[in-house]
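Student: got a sequence here, can you build the structure:
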Amino acid sequence: MEKGNQSSVSEFLLLGFSNWSGQQALLFALFLCLYLTGLLGNLLIMLAIASDHHLHTPMYFFLANLSFVDLCLCSTTVPKMLLNMQTQTQSISYSACLTQMYFCVMFANMDNFLLTVMAYDRYVAICYPLHYSTIMTQRLCASLVAVPWVIATLNPLLHTLLIARLNFCSDNVIRHFFCDINSLLPLSCSDTSLNQLMVLAVVGLIFVVPSGCILVSYTRIISAVMKVPSAQGKLKAFSTCGSHLALVVLFYGAITGVYLSPSSNHSTEKDSAASVIFMVVAPVLNPFIYSLRNNELKGALKKALSPSKIFSQ
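Tutor: This is a model prediction of the structure:
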């Protein structure tokens, strides 16, 4: 392929973890297990919530949406990565790369919004328990999901259209396991200053603002919990929210390391590891974090998977 502004690439090469040449079989098995675990876990959560009318509450409504988004988020990257490992190929077409980038950004944004909404839901439940049903109405819950979906759909469209106007010349090697914006922009032979500005502005708004809202919500939650006279009550409240907060810290910590840290701190290995955390590990952890200590959800799942229930259908 000749260099020059008139030439353009028709495909990219995803290096992924190809530098780990001796561990490809181990990596394949690891990511396959992670993907199947996340797929099965999130599907089971959605099945349990859909099949039990007792779980048709705001908290479980948001959880079902989070499970769906997590399932889609890891499905945008892991199957292609596994296919490349299995076939020993690294290519992805130009159009497929932009499509993957769009859906990665969309579902990552939606994951971010849902974590924020769930933090607000827990804040209302703990700080205003007597008014919870009047505040968290069906209309508000639907709006808290519908509006983020609109934003999450339009935001990656902006980035995709801005990247589609760029020229990509001779260099088509993406040193990542998926088509990430930060990995695509350095390959362009066009001026990418507008793209970089929009990435910083949008990432700042879409991730910094929600993370601030989560921080405020949990600060007030902790303050309210500390006023509970019963030690058992405090333990129960912290147990409910602690796992959610741990996932939030993991998710936002990884995103900050990739998109909001100084460029001098970036490296292929660090960015890949951080991306694996919020693109693969966090979606897999969600089913366990939100269900292992949730007796209502475990009971609904047992009921949905009971032989009598299955055969009656």
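
Student: can we go C-alpha only for contacts and neighbour counts from here?
Tutor: OK.

Student: buried residues in the helix of greatest length in the chain?
Tutor: Secondary structure of the chain per DSSP state H: the longest helix is helix 94-127. In terms of neighbour count (16 or more other CA atoms under 10 Å), helix 94-127 has its buried residues at 94, 97-127.

Student: next one: stretch 290-309
Tutor: Going through stretch 290-309 with 16+ other CA under 10 Å, the ones that come out buried are 290, 297, 300-301, 303-304.

Student: residues in contact with that stretch?
Tutor: Among residues not part of stretch 290-309, those counted as contacts by CA atoms under 8 Å, 6 or more residues apart in numbering are 44-45, 47-49, 51-52, 55, 243-244, 310.

Student: any idea which of those residues is closest to residue 175?
Tutor: residue 244 (32.0 Å; CA to CA).

Student: what is the subsequent helix or strand relative to the strand or helix carrying the closest one?
Tutor: Under the assignment given by DSSP states H and E, the secondary-structure element containing residue 244 is helix 231-255. On the C-terminal side of helix 231-255, the nearest following helix or strand under DSSP H and E is helix 268-276.

Student: now for that following helix, which elements pack on it?
Tutor: The helices and strands touching helix 268-276, judged by 3 or more CA pairs under 8 Å, 6 or more residues apart in numbering; DSSP states H and E, are helix 231-255.

Student: and the helix it packs on, what's buried?
Tutor: Burial within helix 231-255, assessed by neighbour count using 16+ other CA under 10 Å, is assigned to 234, 237-238, 240-241, 243-245, 247-248, 251-252, 254-255.

Student: please give me the structure for this one as well, since I'd like to look at both together:
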Amino acid sequence: MNLFNSALGKNITFVHPAYFIIRGFSGILNIKYYYVFLFFVYIVTVLGNTVVMAVIYLDHNLRTPKYIAVFNLAFVDLFGSSALVPKLLDIFLFNHPSIPYNECLTFLFFCYSCLCMQSFNLVALSYDRLIAIMFPLHYQVKLTNRFMLTMIGSFWVFVIIAVLISVGLLTRLSICKSVVINSYFCDHGQIFRLACNDYSPSSMVSFVYPAFIFWLPFIFILLSYLYIGYTLAKVATVQEGLKAFKTCISHLSLVTIYFIPLLITFTLMEKIHPNARIMNLSLTSIFPPMLNPIIYVLQTQEIKVSVKKLLKIKGRSKS
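Tutor: This next block holds a predicted model:
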């Protein structure tokens, strides 16, 4: 961050507090039960995503573009939950609300990077389904493992640069109004509003970034499925169309779980109580990583077959 500051201007002093105080969930009755629930969700998330990653890694039949994207999604879910939930429990359940300034910005970086990458990973899976259904005979030519790895790598680079810029802009702010963050983590919007100097660049970032990281991926996914449905309705029988669309159920479930709560929360942002908003956003952050592996294990035939095969091999080796 010092390099970022020196590149933008020299001999400028900014007031950075020694620490922030995270004050989300204040005034909510029996909130400790919610923290216990978060711990349970986190355990399921770790186990589920670890299983999915292990199955894809061990079964060479799953080394396909689709499952490269699924593996990356499981990694992002596991890493993002591990960045968020243990720290959240430490802050609220064990009553350690203060967090050092630099640690807070690092916390913000990892949480936002994983949240953004979830959105782009759903785009990669949507593109996979689009090519698989629209060009089934040319799927292996049009969508190779190398192409999928390049796409996901590009998304990672974009997300990391975008989040680094937003964090770097925060270091250009003098925090003097307060050190209290009314959220469940180091929220970008909550931090820049505590500044007493001009925070318009950070405000612009908070307005522009959702368009690129949230709305554009959502629109692409929506249009891709509209195109799939329109094409299948013209050229396929009802049974063929249902069979083709059945391969999209797991991905559509992930899209619904990830985007719908965010749409509802941001649409009703001004009409709901701050505590309700914080609860909704926290659930949106922790539920998809838990449900994604469950959906893929239960709704994807290749994963179920691979799990059964690996369990049989393990059982034989023990015998």
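
Student: for the two chains, what TM-score is obtained?
Tutor: Scored against TM-score structural alignment, normalised by the length of the first structure, the superposed chains reach a TM-score of 0.89; 305 aligned residues with a CA RMSD of 2.3 Å.

Student: quick one: the longest helix of the first structure to chain centroid distance?
Tutor: 6 Å (CA atoms, centre = their mean, to the nearest Å).

Student: now find how far off-centre the next helix or strand after that helix is within its chain.
Tutor: Reading on from helix 94-127 of the first structure to the C-terminus, the next helix or strand found by DSSP H and E is helix 132-135. A distance of 28 Å separates the centroid of the chain from that of helix 132-135 of the first structure, by CA atoms, centre = their mean.

Student: equivalent analysis for stretch 181-190 of the second structure, please.
Tutor: The gap between the average C-alpha position of stretch 181-190 of the second structure and the chain average comes to 17 Å, counting by CA atoms, centre = their mean.

Student: what range in the first structure does it sit on?
Tutor: On the first structure, the counterpart of stretch 181-190 of the second structure by TM-score structural alignment is residues 174-183.

Student: hang on, the earlier thing: quick check: the farthest pair among the buried residues of helix 231-255 of the first structure?
Tutor: Of all pairs drawn from these, the one with the largest separation by CA to CA is 234 and 255; the distance is 30.8 Å.

Student: quick one: the counterpart of residue 137 of the first structure in the second structure from residue 301 of the second structure, how far?
Tutor: Residue 137 of the first structure maps onto residue 144 in the second structure, with residues paired by TM-score structural alignment. Taking CA to CA, to the nearest Å as the measure, residue 144 of the second structure and residue 301 of the second structure are separated by 21 Å.

Student: now residue 7 of the second structure
Tutor: Residue 7 of the second structure sits 52 Å away from residue 301 of the second structure, going by CA to CA.

Student: now residue 215 of the second structure
Tutor: Taking CA to CA as the criterion, residue 215 of the second structure is separated from residue 301 of the second structure by 31 Å.

Student: which stretch of the first structure lines up against stretch 100-114 of the second structure?
Tutor: Following TM-score structural alignment, the partner segment of stretch 100-114 of the second structure in the first structure covers residues 93-107.

Student: let me fix that: stretch 218-226 of the second structure
Tutor: Counterpart in the first structure of stretch 218-226 of the second structure, with TM-score structural alignment as the criterion, is residues 211-219.

Student: same list (the buried residues of helix 231-255 of the first structure) but as JSON lines, adding distance to residue 222 of the first structure.
Tutor: Listed next are those as JSON lines, based on distance: CA to CA, whole Å:
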{"residue": "234", "distance to residue 222 of the first structure": "9"}
{"residue": "237", "distance to residue 222 of the first structure": "9"}
{"residue": "238", "distance to residue 222 of the first structure": "8"}
{"residue": "240", "distance to residue 222 of the first structure": "12"}
{"residue": "241", "distance to residue 222 of the first structure": "9"}
{"residue": "243", "distance to residue 222 of the first structure": "14"}
{"residue": "244", "distance to residue 222 of the first structure": "13"}
{"residue": "245", "distance to residue 222 of the first structure": "11"}
{"residue": "247", "distance to residue 222 of the first structure": "17"}
{"residue": "248", "distance to residue 222 of the first structure": "16"}
{"residue": "251", "distance to residue 222 of the first structure": "20"}
{"residue": "252", "distance to residue 222 of the first structure": "20"}
{"residue": "254", "distance to residue 222 of the first structure": "24"}
{"residue": "255", "distance to residue 222 of the first structure": "25"}
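
Student: compute the number of surrounding residues for the counterpart of residue 53 of the second structure in the first structure.
Tutor: Residue pairing (TM-score structural alignment): residue 53 of the second structure is matched to residue 46 of the first structure. By the other CA atoms under 10 Å criterion, the neighbourhood of residue 46 of the first structure contains 20 residues.

Student: which non-adjacent residue is nearest residue 46 of the first structure?
Tutor: Counting by CA to CA, 6 or more residues apart in numbering, residue 46 of the first structure lies nearest to residue 64, which is 5.2 Å off, once chain neighbours are set aside.

Student: residues near the one you found, how many?
Tutor: Residue 64 of the first structure is flanked by 22 other residues according to other CA under 10 Å.

Student: quickly find the element holding it.
Tutor: When elements are defined using DSSP H and E, residue 64 of the first structure is found to belong to helix 58-75.
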